[in-house]
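> Got a sequence here, can you build the structure:
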Amino acid sequence: MSVEYELVRPRIVSVKEVLGYRQFFSVAFAVPELLSVSVLSVRLVAPSFTTHSFAMNQRMIVMKLIGVTRVAPETYEISLVGPSTGEIAPPGYYLLFVVHADIPSSAAWVKLQ
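Next up is the predicted model:
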């Protein structure tokens, strides 16, 4: 990623490895310059699989944000609620991203059950 985005690119510090439906959880992340909570989101992306040049199981879920708390200089904790049903997000493994000002963090693997 371009160096011009280093100040706004989030980095996941900690997240639970197993998430549940409609359960509260938090994600700790660090970012040198938090622009605004309004440009912050957490997304789950289902890893797709490809066969014969056709990608299947493409799914992205934008998580419901409850609040953001500063826990240390440049470190924040986001409170979230897990997806509501298995129809929205079937059980399995997902890549979790923190997105700040349209710049994603590196992903963390989580299991939804």
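
> contacts, neighbours, all on C-alpha from now
OK.

> Which helix or strand contains the closest residue to residue 15 other than its chain neighbours?
Excluding its sequence neighbours, the residue lying closest to residue 15 (Cα to Cα, 6 or more residues apart in numbering) is residue 27, at 4.8 Å. Using DSSP states H and E, residue 27 maps to strand 24-30.

> Tell me which other helices or strands the next helix or strand after that strand touches.
Downstream of strand 24-30, the first helix or strand assigned by DSSP H and E is strand 40-46. Packing contacts for strand 40-46, counted by 3 or more Cα pairs under 8 Å, 6 or more residues apart in numbering; DSSP states H and E, involve strand 59-62, strand 64-72, strand 92-100.

> compare with the first, here's sequence two:
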Amino acid sequence: MNITDLLAADPVAAYSLTLDRIVATAGALIALAGTVAGVLVRRNRRRNGTVALAAGAVGVVVGALIIVTADGGPGTGNGIVGGYVAVVLGLAAAALGLRGVTRRT
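All right, here's what the predicted structure looks like:
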């Protein structure tokens, strides 16, 4: 047994859905909804800012948990790509939501 055998995780088909992929996708979609709410913060500053901030926090937490618990890289079915997307979109949503909540009219 060599080191590559220890480090290599079994790849999963690209079209198969694993639990980690579903959770990562859900986190990314929640963070995306928060980013959209953050962009629309001009319409209703308080509500959209709060929604964006909360959805961003959920996206960051879910994405970080997926990244930390992943056994392998992309293509292994661990949802690592979706986890990174959830973190990035969650940070964007949180920043937009914070800007909307703290901005004075």
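
> Can you calculate the TM-score here?
The TM-score (TM-score structural alignment, normalised by the length of the second structure) is 0.26; 50 aligned residues with a Cα RMSD of 4.4 Å.

> which other helices and strands contact the strand holding residue 27 of the first structure?
For strand 24-30 of the first structure, the elements it packs on are strand 11-15, strand 75-81, judged by 3+ Cα pairs under 8 Å, 6+ apart.

> and among those strands, the most buried is which?
Each of those was scored by mean neighbour count; the highest is strand 75-81, a mean of 19, by mean count of other Cα atoms under 10 Å.

> For residue 43 of the first structure, see how far away the residue nearest to residue 15 of the first structure is.
Distance of residue 27 of the first structure to residue 43 of the first structure, computed by Cα to Cα, to the nearest Å: 11 Å.

> ok, longest helix in the second structure?
helix 45-69 (DSSP state H).

> Run the chain-centre distance for that one.
Chain-centre distance of helix 45-69 of the second structure: 8 Å, with Cα atoms, centre = their mean, to the nearest Å.

> In that helix, which residues are buried?
Applying a neighbour-count criterion of 16 or more other Cα atoms under 10 Å, the buried positions in helix 45-69 of the second structure are 45-67.

> quick one on the thing from earlier: can you tell which of the helices and strands packed on strand 40-46 of the first structure is closest to residue 51 of the first structure?
strand 59-62 (16.8 Å; Cα to Cα).

> Report all helices and strands that that closest one contacts.
With contacts taken as 3+ Cα pairs under 8 Å, 6+ apart, strand 59-62 of the first structure sits against strand 40-46.

> list the contacts for residue 31 of the second structure?
Shown in contact with residue 31 of the second structure (Cα atoms under 8 Å, 6 or more residues apart in numbering): 55-56, 58-60, 86-87, 89-90, 93.
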